[in-house]
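S.K.: Need a 3D model of the sequence below.
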Amino acid sequence: MEVWAPDGVPEVTAGDDLAALVLAALGDGADLADGDVVSVTSKVVSKAEGRTRTGDRDGAIDEESVRLVARRGATRIVRHRLGLTMAAAGVDASNVALGSIVLLPLDPDASARALRRGIHERAGVNVGVVVTDTAGRAWREGQTDIAVGAAGLVVAEDFAGRTDPHGNPLAVTLPAVADELAGAAELVLGKLSGRPFAVVRGRADLVLPPGKDGPGATALVRPEGGDLFGWGAREAVVRALAGAVADRMPFGAPADRGELDAALAALPDPTDRTAVAAVCFAYGWQVDGWDEGPSGSRTDGVCRVSPVTT
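M.R.: Presented below is the predicted three-dimensional model:
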């Protein structure tokens, strides 16, 4: 597999023709071949699409966010309107004029489709396209590039149902190849080199035929409630105690009764109604009432619960 990035790309501004810029940087398309994957940073896509502005960065983060996932000091991890979970909603102030910020493209998959189509129409080559952005990873230091947009590309290889060389069945193996291609491209792009385009050659098996764009990078985004880490650790405690209906979804689908009972059994005081209600909320259940004990005390008796249905 080969990965390279051309030098000499001019500063991209609103209204620029990205397909023309890519082809010019790649010998008017002579350096491209069928089955190549063209990687483009989201920043130049956003610049070309007029997603650069001056003004309040915090306000832009609010505008781009669906909800706050976690906050530690000034750092905000949010659920972006595209479904991505990332720091500062992808709002960036690097590689842009002082006092300006860049927002993610409105629809990175659509941007990738347009670029793929433009390259094919002008140069006659069938390529896949990945629009990339940098993101941190839970449990890991540092950042890596991921695919926020894709076109003409298998974005994940499904190995479920296959067996390994030892005969073991593969149940949930799903390599996110679009993210892996984005990471490979980032190795030659760098952050300070002025190289926003890269070509990855050697995985033509992942590139779809002309006219078939595939599901896009959107297919790699877990739906709300499908992730085990829908809230930050502190935020999960507060949201469960507050018990607002709108906060249920990030906790996921209701757990089975055995899981709920085990969680309730871990409470230091199983008659603490506030704690019981919070645990039930976090596990997708609700308290329907309490059967009072013989003394009539609110801390006696049995709690009646049921799973939340939508």
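S.K.: going forward, measure contacts between C-alpha atoms and count neighbours the same way
M.R.: OK.
S.K.: Not counting its neighbours along the chain, what's nearest residue 222?
M.R.: Setting aside the residues directly before and after it, residue 222 is nearest to residue 83 in space (CA to CA, 6 or more residues apart in numbering), at 7.7 Å.
S.K.: and the gap between that neighbour and residue 69?
M.R.: Here the criterion is CA to CA, to the nearest Å. By it, residue 83 lies 12 Å from residue 69.
S.K.: These two - which one has more neighbours?
M.R.: The neighbour comparison of residue 83 against residue 69 (other CA atoms under 10 Å) goes to residue 69, with 23 against 17.
S.K.: okay but residue 173 is in contact with residue 161, surely?
M.R.: No - judged on CA atoms under 8 Å, residue 173 makes no contact with residue 161 at a distance of 9.3 Å.
S.K.: of these two, who's got more company?
M.R.: A side-by-side neighbour count of residue 173 and residue 161, using other CA under 10 Å, places residue 173 first with 14 against 11.
S.K.: Next one: the closest residue to that one other than its chain neighbours relative to residue 167, how far apart?
M.R.: Nearest residue to residue 173, sequence neighbours excluded (CA to CA, 6+ apart): residue 159, at 5.4 Å. In this structure, residue 159 lies at 13 Å from residue 167, with CA to CA as the measure.
S.K.: my guess is residue 154 contacts residue 204, does it?
M.R.: No - contact criterion CA under 8 Å: residue 154 and residue 204 do not qualify, at 10.2 Å.
S.K.: Alongside the first, I'd like the structure of this one:
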Amino acid sequence: DVQPGTQATELAQNLGKDPRHVQVILDESREVLRAVRGVLVCVTHHGFVCANAGVDASNVPSEDTVVLLPRDPDGSARHIRHRLPSTPAIVITDSFGRAWRHGQVDLAIGCAGLQPTEDWRGRTDTAGREMKATWIAVADELAAAADLARTKDGALPLVLIRGAHRHVIRDDGPGALALVRPEADDLFR
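M.R.: Now for the predicted structure:
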């Protein structure tokens, strides 16, 4: 049972949200960056910048239930990977909005057995010019592709992706936290 504090109660009143839900969001946040239009833009304890600290009230059995992000998504991916016989690459996903776009897309919040990025900076493009910014978010692209193969309300817990073998590695790899931009490099903070 969640007992909302003063900050949660005040924010909830301003945002038109349940104070208990807001308290859970605050508990899952390292920092609240914005509180606008019914949404709290937060930095989670993992370092993800997302709406409502990833606290989700959709696809849950009752009105008083919310789902939280895993405490250690990369650890969860490693655990799942090593419990399967062929140690496949694992990507754990969640829906994120994007600052410059409408709509949500699934992104990797945890991964194991996968190189989460592919850095093309320094390579030459088809016109012979050096690429200066191309750093492919492989784990995020696989997460988004998997989301297209299922529906949000289909209760499908996993998707098998084939054809991404060039990104699969033998060890667990650095995990999806390697995708999180350090605050010093964040263009919005």
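S.K.: Tell me how the two chains score on TM-score.
M.R.: The TM-score (TM-score structural alignment, normalised by the length of structure 2) is 0.87; 170 aligned residues with a CA RMSD of 1.2 Å.
S.K.: Helix, strand or coil: sort out residue 109 of structure 2 for me.
M.R.: Here residue 109 of structure 2 takes the strand state, with states given by DSSP: H, G, I helix; E, B strand; the rest coil.
S.K.: Which position in structure 1 pairs with it?
M.R.: Aligned counterpart of residue 109 of structure 2 in structure 1: residue 148 (TM-score structural alignment).
S.K.: So that match sits against residue 131, correct?
M.R.: Yes - assessed by CA under 8 Å, residue 148 of structure 1 is found in contact with residue 131 at 5.7 Å.
S.K.: so what's in contact with these two at the same time?
M.R.: With CA atoms under 8 Å, 6 or more residues apart in numbering applied, the overlap between the contact sets of residue 148 of structure 1 and residue 131 consists of 42, 108, 109.
S.K.: hang on, the earlier thing: report how many residues lie close to the aligned residue in structure 2 for the residue nearest to residue 173 of structure 1.
M.R.: Using TM-score structural alignment, the equivalent of residue 159 of structure 1 in structure 2 is residue 120. By other CA under 10 Å, the residues close to residue 120 of structure 2 number 15.
S.K.: OK, contacts around residue 120 of structure 2?
M.R.: Going by CA under 8 Å, 6+ apart, residue 120 of structure 2 touches 131, 133, 134, 135, 136.
S.K.: mind running it again at 7 Å?
M.R.: Under the criterion of CA atoms under 7 Å, 6 or more residues apart in numbering, the neighbours of residue 120 of structure 2 are 131, 134, 135.
S.K.: Any idea how many residues pack against the equivalent of residue 90 of structure 1 over in structure 2?
M.R.: Under the alignment (TM-score structural alignment), residue 90 of structure 1 pairs with residue 54 of structure 2. Using other CA under 10 Å as the criterion, residue 54 of structure 2 is surrounded by 24 other residues.
S.K.: Nearest spatial neighbour of residue 54 of structure 2, chain-adjacent residues omitted?
M.R.: Computed as CA to CA, 6+ apart, the closest residue to residue 54 of structure 2 that is not its neighbour in sequence is residue 69, at 6.0 Å.
S.K.: what about the spatially most central residue of structure 2, distance to residue 9 of structure 2?
M.R.: When structure 2 is reduced to its mean C-alpha position, the nearest residue by CA atoms, centre = their mean turns out to be residue 109, at 3.8 Å. Summarising the geometry, the distance separating residue 109 of structure 2 from residue 9 of structure 2, computed by CA to CA, is 29 Å.
S.K.: before we move on, what about residue 95 of structure 2?
M.R.: Using CA to CA, which is the criterion applied here, residue 95 of structure 2 is 26 Å from residue 9 of structure 2.
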